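*Asks:* Dropping a prediction and its sequence here:
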Amino acid sequence: MYIPKSFQLRDPDIIETLLREHSFATLVTQQGGDICASHVPLVYRPDEGALYGHLAKANPQAEHLRDGRCLAIFQGPHAYVSPSWYGMEEQVPTWNYLAVHVYGRAHLVQESEAVADLLHLLLVAYEPQSRLPADRDRAYYRNLMRGIVAFRIDIERMEAAAKLSQNKPMEARRRVAATLASMDDEGARGVARWMQQLSVNDANLSFSPSKEERSHGT
């Protein structure tokens, strides 16, 4: 992923937050000449350096997950930014966003108890009070398990971007954040929250942009 220096995100805690809050990922694989993508929830386990998920057995992409390399794309909030919001001349439209690309190697989880454990992990992540894990030994649950392909992705590297107007003066960034926060759009308000938490208030994300980055909106 192309990430100008001003927009590179390296803080592992912030990256973990993004992966947890925006865990419905796009999983991309390639086998031979075929490129496949599926939209799936993936649970991040930083202590293991791994992602966990499953596909329907009927999904042809499942065959790509037998020790195959893959890319999981996590898209955070994003929003259009008008040049009129900066209070500066000679600006151009752009888009603010957060995203994480996770590269790794996928492995199938095939032993039945390991699959049940993986499903328990996914259920607890999204519905801690779910009664389904208690049903793991019932026949209907085991029958449903046979219709999925469970997998683990061993993470090789991550690339994260937080494009939150860091290449603009602080006052311009505050104007953008305030405008986005006032909009009747969940994505815009989400970007505003991140700008208020990071770009506007956190010196770690207040970079001095290069000449090239000052000249380009993206």
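*Replies:* Nice, I can see it.
*Asks:* contacts, neighbours, all on C-alpha from now
*Replies:* Noted.
*Asks:* Could I get the full set of strands for this protein?
*Replies:* 24-31, 34-41, 43-45, 50-56, 69-81, 94-109, 148-163 (DSSP state E).
*Asks:* Use this one as the comparison:
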Amino acid sequence: MYPSSHYHFENLDFLAQIVKASPLATFITYFEGEIYSTPLPFILKDDTLLAHIDKQNPQASHLSQVPILLHFHLADTYISPQDYSSAQQLPTWNYIKAQVWGKAEILPPTQIVPSLIAQTTSFEGKKENTFILSEDNEKMQRYKNYITAFAVKIEKYEVRLKLSQDKNEADREKALQKMLQNANPNYRELIKNLQMQGIKV
């Protein structure tokens, strides 16, 4: 079976954590014999992903007509055999990623501003001196007519956590430390959550 079952999770909570930690997805469509791809940030609301796209982007004209594929990437790293404690290992690449398949619905013009505010609020987080995007923001009001807000209803998703789960505890810890060397705080928080839920990482 591909991917191996110990790397493959159908857990909406894991998906939500990945989208929150790394919202910039590769937005992929196939239309009239051509593949289109754009990096777009998304937020997850229940089982729906929200985003917006420039109306001049070719994908804006067909996104509601075709299936959607989104690829979220959180973290990855090369694992050398020298990174493990035990001998006779092979090189590999560990990663945390998620793929989402769905159908897009264009939101009405009245939902553009609320959608932009919701996305900005999510991306700003809870840091000090948080920027607040208000409804009467003049620049947003000028530019809202040049974008299309849309929602992707999730039909299927896969969370892939390849974290040396097939290795012994000592090797898993070595691989985890290698990943953490270049990881952002969001990745560390996800690892903590996975460990609390009994996932061997």
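*Replies:* Noted; the coordinates are in hand. Just so you know, these numbers come straight off a predicted model, no measurement behind them.
*Asks:* could you dump the strands of the first structure to a markdown table with distance to A181 of the first structure and mean neighbour count?
*Replies:* Below are the strands of the first structure laid out as a markdown table (distance: least, Cα to Cα, whole Å; neighbours: other Cα atoms under 10 Å):
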| stretch | distance to A181 of the first structure | mean neighbour count |
| --- | --- | --- |
| strand 24-31 | 24 | 19 |
| strand 34-41 | 27 | 14 |
| strand 43-45 | 29 | 19 |
| strand 50-56 | 32 | 19 |
| strand 69-81 | 11 | 21 |
| strand 94-109 | 13 | 20 |
| strand 148-163 | 16 | 21 |
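*Asks:* Using CSV, lay out those strands together with distance to H120 of the first structure.
*Replies:* Output for those, formatted as CSV (distance: least, Cα to Cα, whole Å):
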stretch, distance to H120 of the first structure
strand 24-31, 17
strand 34-41, 14
strand 43-45, 11
strand 50-56, 11
strand 69-81, 21
strand 94-109, 14
strand 148-163, 12
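*Asks:* of all the ones you listed, which lies closest to Y140 of the first structure?
*Replies:* strand 148-163 (13.6 Å; Cα to Cα).
*Asks:* Now the closest one on the second structure. Mean distance?
*Replies:* Mean deviation of strand 148-163 of the first structure from its aligned counterpart in the second structure after superposition (mean Cα distance after the TM-score superposition for the first structure): 0.8 Å.
*Asks:* and the most centrally placed residue in the first structure, what does it touch?
*Replies:* Geometric centre of the first structure, nearest residue: F74, 2.0 Å, by Cα atoms, centre = their mean. Contacts here follow Cα atoms under 8 Å, 6 or more residues apart in numbering; on that basis F74 of the first structure touches L18, L19, H22, S23, F24, A25, T26, A99, V100, H101.
*Asks:* how about it, what's its partner in the second structure?
*Replies:* When the second structure is aligned by TM-score structural alignment, F74 of the first structure is paired with F72.
*Asks:* most distant residue from the middle of the second structure?
*Replies:* Most remote from the centre of the second structure, using Cα atoms, centre = their mean: A87, at 34.6 Å.
*Asks:* And whichever residue in the first structure pairs up with that residue, how far from W95 of the first structure?
*Replies:* Alignment note: A87 of the second structure maps to E89 in the first structure; criterion TM-score structural alignment. To W95 of the first structure, E89 of the first structure is 18 Å away according to Cα to Cα, to the nearest Å.
*Asks:* Show me what I117 of the second structure lines up with in the first structure.
*Replies:* I117 of the second structure maps onto H120 in the first structure, by TM-score structural alignment.
*Asks:* Its match contacts A134, correct?
*Replies:* No. If you go by Cα atoms under 8 Å, H120 of the first structure and A134 don't touch, sitting 9.1 Å apart.
*Asks:* Among these two, which residue is more densely surrounded?
*Replies:* H120 (17 against 10; other Cα atoms under 10 Å).
*Asks:* Run a quick neighbour tally on the nearest residue to the more buried one once chain neighbours are set aside.
*Replies:* The spatial neighbour of H120 of the first structure that comes closest, neighbours along the chain excluded (Cα to Cα, 6 or more residues apart in numbering), is P133 at 5.6 Å. Here the count is done by other Cα under 10 Å, and P133 of the first structure has 17 residues near it.
*Asks:* do the same with the one 10 residues further on
*Replies:* Residues lying near N143 of the first structure (other Cα under 10 Å) number 10.
*Asks:* likewise A192 of the first structure?
*Replies:* Neighbourhood size, A192 of the first structure [other Cα under 10 Å]: 29.
*Asks:* residue contacts, it?
*Replies:* Neighbour list for A192 of the first structure: V176, A177, A178, L180, A181 [criterion: Cα under 8 Å, 6+ apart].
*Asks:* now, among those, which is nearest to V124 of the first structure?
*Replies:* Out of the contacts of A192 of the first structure, the member with the shortest distance to V124 of the first structure (by Cα to Cα) is A181, at 31.8 Å.
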